[in-house]
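Novice: Predicted model and sequence follow; I will ask about them next.
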Amino acid sequence: MSLIKQLWLAIIVILLIALGGSLLVAVTGSRAYIEQELEIKNTDNANVLAQAISNAPNQDLVGIELMISAQFDTGYYRKLQLVDGEGRPIIQRVSEVAEDHSVPGWFRQLISFDVPSGTAAVQDGWTLLGTLEVDSTHAFAYQSLWQSTLRMAGWFVAAGALSLLIAYMLVRHISRPLKTVTRQAHDIGERRFTIAPLPRTLELREVSEAMNRLSESVREMLERESEQIDRLRRQLLHDAITGALTRDAFIDRLSYSLEQDGESSYGIIALIRATDLAALNERRGHLHTNAVLSDLCQRLTAIADAHGEGYVGRLNGSDFALLLCGNVDEAWARERLSDNLSALAEQNSPVLRLPAALGTYHHGQSRTTLMSALDGALSMAETRPGQAIETCRHAEQAALYHSRAEWRSALVEAMEHGVLLGQYPVLDRQGSLLHHEAPARLNIKGEWRQAGTFMPWIARLRLHDSLDIRVIDTALETIHHHRQPLGINLSHAAITQPNVVIALQQRLSARPDSAPFLWIEVPESIARADLESFRYLCQSLAPFGCHLGMEHVGAAFRQLGDLRDLGLSYIKIDATLCRGVSHRPEQQTILRGMATLCHSLAIKAIAEGIDEDEDIETLFELGLDGVTGPAVSARADVASGR
């Protein structure tokens, strides 16, 4: 609700309270006064009539009845009766005249006079003949109070209309500069810290200046917090000399890639060994050796950045690893690796050699087996002369087809027959479902294959847009029938193609009721490598109410402040930061800071790749909003009785 509407609402509420309260006080005060007057009248009339009867010379029942009837016939009484000592009526007169219909029945029920009867003793000398009870009619009181209420209500309506007219003129006068302030307030509420021009109105100018200072200070605070968190993350997960991931962090990243069912579940991995570091250190010094290792890490990082989603790790003093996730041309990776290693080795010849082993990995592969095969290939490369790169054949996955034409035909046919979406739960701290992660699977050769099997060929044949549209259609159809939130991944290439975004807009427009159940996420490498395409995606889908997020967030967390205006709903923090958190206090500090910063930007923080049940409670204690991973799936299965 806009500030102008809130101001109008406040004015109307205040007027209603003031005028309605005044009317209520006036009516209740009049009612109490009339009740008091009626009570006095009943008492006075009872005493006068009782005195008249007591002084009458003829005090037989006929005479008394005539006096009571004469008084009752004046029309001012509802009931006159003479009762004996035990309360039994001796003489009774009750009015049968209908009430005046000029007063509404609801008003009578609302007011409902409660006036006690007037009583007086009737005596014959010292003998008590009975007790006279007098109830005056309330018709005149109701009519008088109703007319008085109408007059007061009319005056209050006129006063309210005049007040609203004055308020309208006032609001109209200040609405223009106020809109600027309300827009800025709205931006701050949406975690967009803009600087607004200053209005001319003095009071609003002061407010705008204060909000500008607030916006700027919050922006600076978020930048400082994100920089501090990034610095702690690098201290914890990265080697101090080279900047590469530590062994534990890299192994966690590799394990998560082998476990997950998505586009990062396949790719290329390489091991590189810097030989004779002791001789290099002795000949050229410690600082030069560190510079060589840092140069090696920078070259490997450049290869990872050129690919998009990649990681560099230092496994020990001399061994480095390069992980390239998703579709990678092996010839390209070998060429880039060979060029960089050869150049660095030549600069430090003949002391330094950089043998390497190169292989592929895929979902479900044993990490131990993979690393053993790579280590064996690396040992063979060490025995070869020159700058050798040995291919690890053991790490390769058996091919289903052997030509591009066969793969294209199989993939097109599989997509025509439909896409199957997996379901891996993402739970909040109450154990409720946030959404299901839904990686795509295709039926190839009679079996539902996971993404690691067909995604390399989807990329080589440039079928990303077709697959993404099929995934979107299947997700919306599933949501329409089951009304459960689903999270889908869009491919790297498809996000840069407007036809996929347009197709997504058309489908969300056709099913607006399903849009709030759709969670769309992309890897953080999109935000780093192609921010404008990601911005276009977020802006295009913002009107539909679906959830947009980033997965594998680690290094890009420092850029989160730059993305606050995109309307991100959530991020999924990389498994290298989340795994084993219950045993790592330093990691807990980083995650607590990340969760706090996310909440300040109205973004949910979700931990991914959780494989230990005890980590789940720790993550929620640190302030995270959701968890996903093998341990979470197992907990969900137990809760559902499967």
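Specialist: That came through, no problem. Residues are numbered from 1 along each chain as shown.

Novice: Could you use CA atoms for every contact and neighbour count after this?
Specialist: Fine.

Novice: Give me the buried positions along the helix or strand that contains Glu532.
Specialist: Applying DSSP states H and E as the criterion places Glu532 in helix 531-541. For helix 531-541, the neighbour count (16 or more other CA atoms under 10 Å) marks Ser533, Phe534, Tyr536, Leu537, Cys538, Leu541 as buried.

Novice: want to compare, so here's the second one:
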Amino acid sequence: MTLFREIYSLLFTLFLLIVASLGYVQFTETQDFLTKQMASDLNNASNSLGLMLVPALETGDTAAAETLVNVIFEGGYYQNIKLTWLVDGKQQEWHNSIRIEDTPQWFLDLHLFDTIKKESTITSGWLQLAKLEITAHPGFGYHELWRIISNTLIAFSLLFLVAILFARIGLGWILKPLHAISDHARNVALRQFSPDMPLPRTSELKEVVQAFNSMSAQLKQVFDSLDDEIATLRKKTLVDQVSGLPNRQYMVSRLNGWLNEPSNGALFLARLDCLEAIHNRYGYQIRDETIRLMSIQFKAQLDDIAPSLIARISAVEFAFLVTNVEYEKLNKYLETLIRTINQEITKADCKPNEHYAIGIAERIELTTVTDIMAQADNALQNALQNNKVYQWHSIHEQQIFTREQWRTKLNSAIKDKQFQFRWQPVLRTDTGAISQRELYCQLQLGDKLVHAGQFMPYVDLLSLGSLLDKCLIQALGDHDVFAHNPEPVAINLTLESIISPQFHAWLDEFLRTSAHTKHICFEIPELGVFSNADACQTLCDIIRKHGAKFGIDHFGRQFGSMSYLQKLRPNYVKLDQSFAYYDEHQQNSELCRALINVAKGLDIEVIVTGIQEKIQLERFAELRIDAYQGYIAPPIQLELDAAEDMYANTVNNG
């Protein structure tokens, strides 16, 4: 029971006791007063009637005596009058059985008044004429007592209701700071730090509010300091201090993640020997300023062409990781890169298209970080030796289909639901049990099975992301995957779905009609959070409203504040694969530890990804992660047509 209800119940009980006590006192005093009044009236009536009957009794006029008694009997509340003539012993008796109006019978049956009688002897001088016995009728007492008690109860009830109403309003106003403290404490428990509460006028509550404000401010400072620590570590370990761009370590980690995801693109390596000439001619300050200005122009000019990661990996070398683009867009990116370099080196009195070279290596299947770095470097060395501005790596993988062919085939596949599924278990670190299963999709085109890495870039390019997500989610629902699988199923959402109001409305309706929302998880890439925080908030509110779960994928990949965790409140985060080898660099280890501490401090589960071997998992033992995922437990095929036997199959397959 809440404090408000306890105090309210106490006041209610005390007021009820007071009203009951006052009612009892009023009742007994009224009863006693009416008893005395009836006795007094009876005595007066007896005396008056005795005096009035003397002449009739002296003359023996029975009719006159009866007339006089009737006058008295009919005018008052008398139950019985008995007149006994002493001369001949004759008795006359009058009895009144009339019910009292406006008084309920059950109240009369309570017998609240005792029988009141008055006996007297009527005399004339020393001569006794008759005996008179009058019994008072209690109806007068019952009528008056009922009227007074009824009015009193009505008055007390109205007073009681008014008092209770004012007590409720008053208690609500008095305890309002306590409600604010309760809400504030709940938010602090959820690691949501709101502005300081205003101080109440009550001294005791004022001290409590001051204590809560101080505690909230200190906890907020702790989490802010963790966020600042992450930003400092990133700047120290992953950012080149001169250019402000990511460094080689960050580029290599992103390459690892990129090559393990369904995507395509290319890696550009640019060697700018002209920077050494600027250094020799003007000194390192001018060289560093040129690098800084060139980096600004790189980001400004190239981001409009295609999404890319730009990093400075050595004194005169830059790397450009261009993802999810086709060959034609890579050519346009290369042209813009060359033009930007020429513009910047010309400002430093260097000749365009001289003293720099670019090597390009496209991603092909089963490419490793070492392979693609070596291919890009070989292309760069060939360009330098042959005095060329750029050189593509000689191996060029022919595209399966053109863009329009991909458009036709993807639209047809989405319409006919031609996708196949695999899923990979996420295992708990403490028990080894399956925490969830992450879903992956493949596309069946004729007799050829196309992996997501081949068609997902075209899904993004052709703006088919939300249609694909609807198709996959609906397919899982139609085959009762959520109903038959005991563990939650994690579905990766595309960036288009995250920002699409139409997809939000569709998902809201789908979850509303689904009976197994607790078995559905949605994964939002961290890039989506930083790209459109408001859209992510709307999507997460819809997911949470229907009881489904959601997590943040590639956690820690993006440069930015982790404060979004307090706003979105995800159920879990998946560390970016670049942290799978976190202990190979001490500084990277500190960053990984700080990211985990931020998430655990907000009571968010942490899942580490990219685990290939058991020795990798052992390195995370001291970091209190909740679960892990990787090819240590590889994906297995999911047969939608056998959904009824899904649970048995997944158990047998481990």
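Specialist: Perfect, I can see it now. It should be emphasised that the depicted structure is a prediction, and the values quoted were computed from it without experimental measurement.

Novice: TM between them?
Specialist: After superposition, the two chains reach a TM-score (TM-score structural alignment, normalised by the length of structure 1) of 0.67; 479 aligned residues with a CA RMSD of 3.5 Å.

Novice: residues in structure 2 matched by the helix holding Glu532 of structure 1, start to end?
Specialist: Aligned using TM-score structural alignment, helix 531-541 of structure 1 spans residues 533-543 in structure 2.

Novice: superposed on structure 1, where does that stretch end up, distance-wise?
Specialist: Stretch 533-543 of structure 2: mean distance to aligned residues in structure 1 after superposition is 1.8 Å, counting by mean CA distance after the TM-score superposition for structure 1.

Novice: roughly how far is that stretch from the heart of the chain?
Specialist: Relative to the centre of its chain, stretch 533-543 of structure 2 is centred 11 Å away, using CA atoms, centre = their mean, to the nearest Å.

Novice: Likewise for stretch 4-16 of structure 1?
Specialist: Relative to the centre of its chain, stretch 4-16 of structure 1 is centred 30 Å away, using CA atoms, centre = their mean.

Novice: what residues does that stretch touch?
Specialist: Here stretch 4-16 of structure 1 makes contact (CA atoms under 8 Å, 6 or more residues apart in numbering) with Gly160, Ser163, Leu164, Ala167, Val171, Ser175, Leu178, Lys179.

Novice: Packing partners of the host helix or strand of Ala639 of structure 1?
Specialist: Assigning secondary structure by DSSP H and E places Ala639 of structure 1 in helix 630-640. On a contact count with 3 or more CA pairs under 8 Å, 6 or more residues apart in numbering; DSSP states H and E, helix 630-640 of structure 1 meets strand 424-427, helix 613-621.

Novice: what about the very next helix or strand once past the last one, how far off from structure 2?
Specialist: The first helix or strand that comes after helix 613-621 of structure 1 along the chain, using DSSP H and E, is strand 626-627. Once the two are superposed, strand 626-627 of structure 1 sits an average of 2.4 Å from its aligned residues in structure 2 (mean CA distance after the TM-score superposition for structure 1).

Novice: measure Leu495 of structure 2 to Asp469 of structure 2 for me?
Specialist: Leu495 of structure 2 sits at a distance of 10 Å from Asp469 of structure 2 (criterion: CA to CA, to the nearest Å).

Novice: same thing with Tyr284 of structure 2?
Specialist: 52 Å.

Novice: the more surrounded of these two?
Specialist: Comparing Tyr284 of structure 2 with Asp469 by other CA atoms under 10 Å, the one with more neighbours is Asp469, at 20 against 14.
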